[in-house]
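Chemist: After the sequence you'll find the predicted model.
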Amino acid sequence: MKKEEKIIVGISVGDLNGIGPEIIIKTYEDPRSLELSTPVIFASGKVMQFFKNHFNSKINFFNIDSPEDVVHGKVNVVNVWREPVKIEFGKEDKKIGEYSIRSLEAATKALKEDKIDVLVTAPINKHNIQSDKFNFPGHTDYLAQALNGKSLMFMVCDGLRVGLLTDHVPLKDAADRINEALIEEKLDTVITSLKQDFGIRKPKIAVLGINPHAGDSGVIGSEDDDVLRPTLAKIRDQGHLVYGPYSADSFFGSNTFKNFDAIIASYHDQGLIPFKTISFGEGVNYTAGLSKVRTSPDHGTAYEIAGKGIADETSFKRAIYTAIQIYKNRKEYKYFSRNPLKKVSK
């Protein structure tokens, strides 16, 4: 039986030829990491033993057949498969991609069934996971469908939070996808997340322009004036503190971002380049808008250093701590939403 006082963190193992298993092992080599939560790794005992031996780790894994068999105080490994797996560090391998998806699907199933409390995903290779059965650009879109949510990629690091109107789409298509309905949907997701997941009662949000200099009054594109500005004005009229569009080129360098609880970028690199420049190695990718909590580190498989024992686990650790904190914040938000008189005004 699951103990309510101990948060169970499900972990999908990611690409086995990348650094995922290494950063998982490094995170849980410190026994103090088991004080906050109980980990459940979805992989196989054999493959995790291989990584333990390769990295000369003293970590002890506890093999179980189902997340229902979890033992607190142990680093649990659910045997999603039992056959041996050939590991070739740094190599993109279609078969390895299949194992990463098997791990993800098993972990997601456990999350949906409340057998784990939160999900933390190690990095996958977005190319070798593609198949007739799995046709998603990454974790975010898969989880949105699996959990019937409207997801938003939310990069967080301390007080810096960057969300995206469009995420893993080609740049040439990004502007065409930004319309009133999308902007309203994403801003609603951000506002809700800031309140229930981060405890911010009246969030203040900045939105970056679609075009250079936010269009320069139509000189460099009309999308900002025709689509973005009127939609943001409509959202402000509803009582939300939403501002912009701001010119993206100077927004972060001038430290203007520090005046807001979240920044919404129009497309992937507009938001993630400054975010990772400011916080690389310490940031967390959080999927806002879902009924369950999912986080991941802010980096990829890092094939170039896989197997060398030099991967930095900081971002993965932070992903775990962030998932735990958001889970607690959500429980508190739900409690005080049902019992408003018990909340003490700040």
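Modeler: That came in fine, so what should we check first?
Chemist: Please count neighbours and contacts with C-alpha atoms only from this point.
Modeler: Noted.
Chemist: buried ones in the lengthiest helix in the chain?
Modeler: Longest helix in the chain by number of residues (criterion: DSSP state H): helix 314-338. Using 16 or more other C-alpha atoms under 10 Å as the burial criterion, the residues of helix 314-338 that qualify are 314-324, 326-327, 329-330, 333.
Chemist: Equivalent analysis for stretch 117-132, please.
Modeler: Using 16+ other C-alpha under 10 Å as the test for burial, stretch 117-132 gives 117-126, 128-130.
Chemist: and the comparison structure, right after this:
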Amino acid sequence: MSEKLKIGISIGDVNGVGLEVIIKTLADSRIFDYCTPIVYGHTKVASFHRRTVQVHDLNFNVIDSPANAHHKKANIINCWEEDVKIELGAANETGGKYAFLSLQRATDDLISGHIDALVTAPINKDNIQNEEFNFPGHTEYLQQRDNSPEVLMFLVSDTLRVGVVTGHIPVAQVAQSITAEKILAKLKLMNTSLKQDFWIRKPKIAVLGLNPHAGDNGLIGNEEKDIIMPALEEARANGILALGPYPADGFFANGAYMQFDAVLAMYHDQGLIPFKQISFESGVNYTAGLSFVRTSPDHGTAYDIAGKNKASEVSFREALFQAIHIVKHRRETAVLNENPLQFSKLSRDRD
């Protein structure tokens, strides 16, 4: 097995379930066989949550840099010095302040190459806002930090992968924000990610319509004919196998999504509602298009169950493993691009 990857973990809102699912995941020592986890937060905050969820056999190894991480332990970097008043289930300024400090430090190390990937626990997109974080969410913040011109919010699981053309914007702005150029850009990102990050050689992508019944030949809107279909034709001309547009309701209801490697939805809820219905326990939010790898669980802060020991760690654990797999796939792809003769050796060595 090659050297284990260092996976950074930002703790999210300290009043939510982020640290609960992190602790439950890292309490399984088998995790250390696959990666070296580094949590960005504070030992006192972590200890508070550890007692709350009654996990007694997990001890954090305190370090000041990823270079000092212990490869068989859960490591933690203290990102602040002061004591924090935790109010489980409360959406307040404290939760946002320390979520940002954790995210900022982790992103700094990610961009500097000190960690190999980042898994982000859920934030409250309202209380995290400040002079340095004026974004709708993680995706846009990381895009700005990476100076990336285009990214794709990509929800992935074993049974379904869904990306969206428009992300965290009001529904009233969706139609005017959709252009053929934007659809084509997202399709290119999705196609590249499926090949590079998921090792799908010839991706087959379904594209959903914007309007009910995919416009019904113009009876319920012209976006399908005027915008989406020309984008699909251009995508196919560029060697991307993109089909549609499909009516969203029937497409998911009759299981048509199982015939495709990924689905491109036009807006947030059109894609995420069916995804979470189908893959909620194991779904992962992946940001495609960045120069680095970032994943997260597909749930939020869950204030209503914070501190009640009810949060499932399955999605967070999947996000951690997905980050590991994607980093390895990217590195193997880079090797193959340099020397295609290495393919058979890499295939044997993969774990």
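Modeler: Looks like it came in fine. Just so it is clear, the model here is predicted, and its values are computed rather than measured.
Chemist: After superposition, what's the TM-score here?
Modeler: Here the TM-score of the superposed chains, computed with TM-score structural alignment, normalised by the length of structure 1 as the reference length, equals 0.97; 344 aligned residues with a C-alpha RMSD of 1.5 Å.
Chemist: and the longest helix of structure 1, how far out from the chain's middle?
Modeler: Averaging C-alpha coordinates over helix 314-338 of structure 1 and over its chain gives two centres that are 13 Å apart (C-alpha atoms, centre = their mean, to the nearest Å).
Chemist: And that helix against structure 2, how far off on average?
Modeler: Plainly put, helix 314-338 of structure 1 ends up 0.6 Å away from its match in structure 2 on average once the two are laid over each other (mean C-alpha distance after the TM-score superposition for structure 1).
Chemist: Run through the neighbouring helices and strands of that helix.
Modeler: Helix 314-338 of structure 1 makes packing contacts with strand 7-12, helix 20-28, strand 118-121, helix 180-196, strand 284-288, strand 293-297 when contacts are defined by 3 or more C-alpha pairs under 8 Å, 6 or more residues apart in numbering; DSSP states H and E.
Chemist: got the angle for it vs helix 180-196?
Modeler: Relative orientation of helix 314-338 of structure 1 versus helix 180-196 (axes from the mean of the first three to the mean of the last three C-alpha atoms, to 10 degrees): 80 degrees.
Chemist: Now flag whichever of the buried residues of stretch 117-132 of structure 1 is closest to Phe251 of structure 1.
Modeler: Nearest to Phe251 of structure 1 among the buried residues of stretch 117-132 of structure 1 is Pro123, at 29.4 Å by C-alpha to C-alpha.
Chemist: That closest one in helix, strand or coil?
Modeler: Under DSSP: H, G, I helix; E, B strand; the rest coil, Pro123 of structure 1 falls in the coil class.
Chemist: Surely it and Thr295 touch.
Modeler: No: the pair Pro123 of structure 1 and Thr295 fails to qualify as a contact (C-alpha atoms under 8 Å) at a distance of 10.9 Å.
Chemist: What separation is there between the closest residue in space to Ala288 of structure 1 that isn't next to it in sequence and Asn125 of structure 1?
Modeler: Leaving aside its sequence neighbours, Ala288 of structure 1 sits nearest to Leu152 (C-alpha to C-alpha, 6 or more residues apart in numbering; 5.1 Å). To Asn125 of structure 1, Leu152 of structure 1 is 20 Å away according to C-alpha to C-alpha, to the nearest Å.
Chemist: returning to what we had before: corresponding residues in structure 2 for the longest helix of structure 1?
Modeler: Helix 314-338 of structure 1 lines up with residues 314-338 of structure 2 when matched by TM-score structural alignment.
Chemist: Around Asp28 of structure 2, how many other residues sit close by?
Modeler: Here the number of neighbours of Asp28 of structure 2 (other C-alpha atoms under 10 Å) works out to 11.
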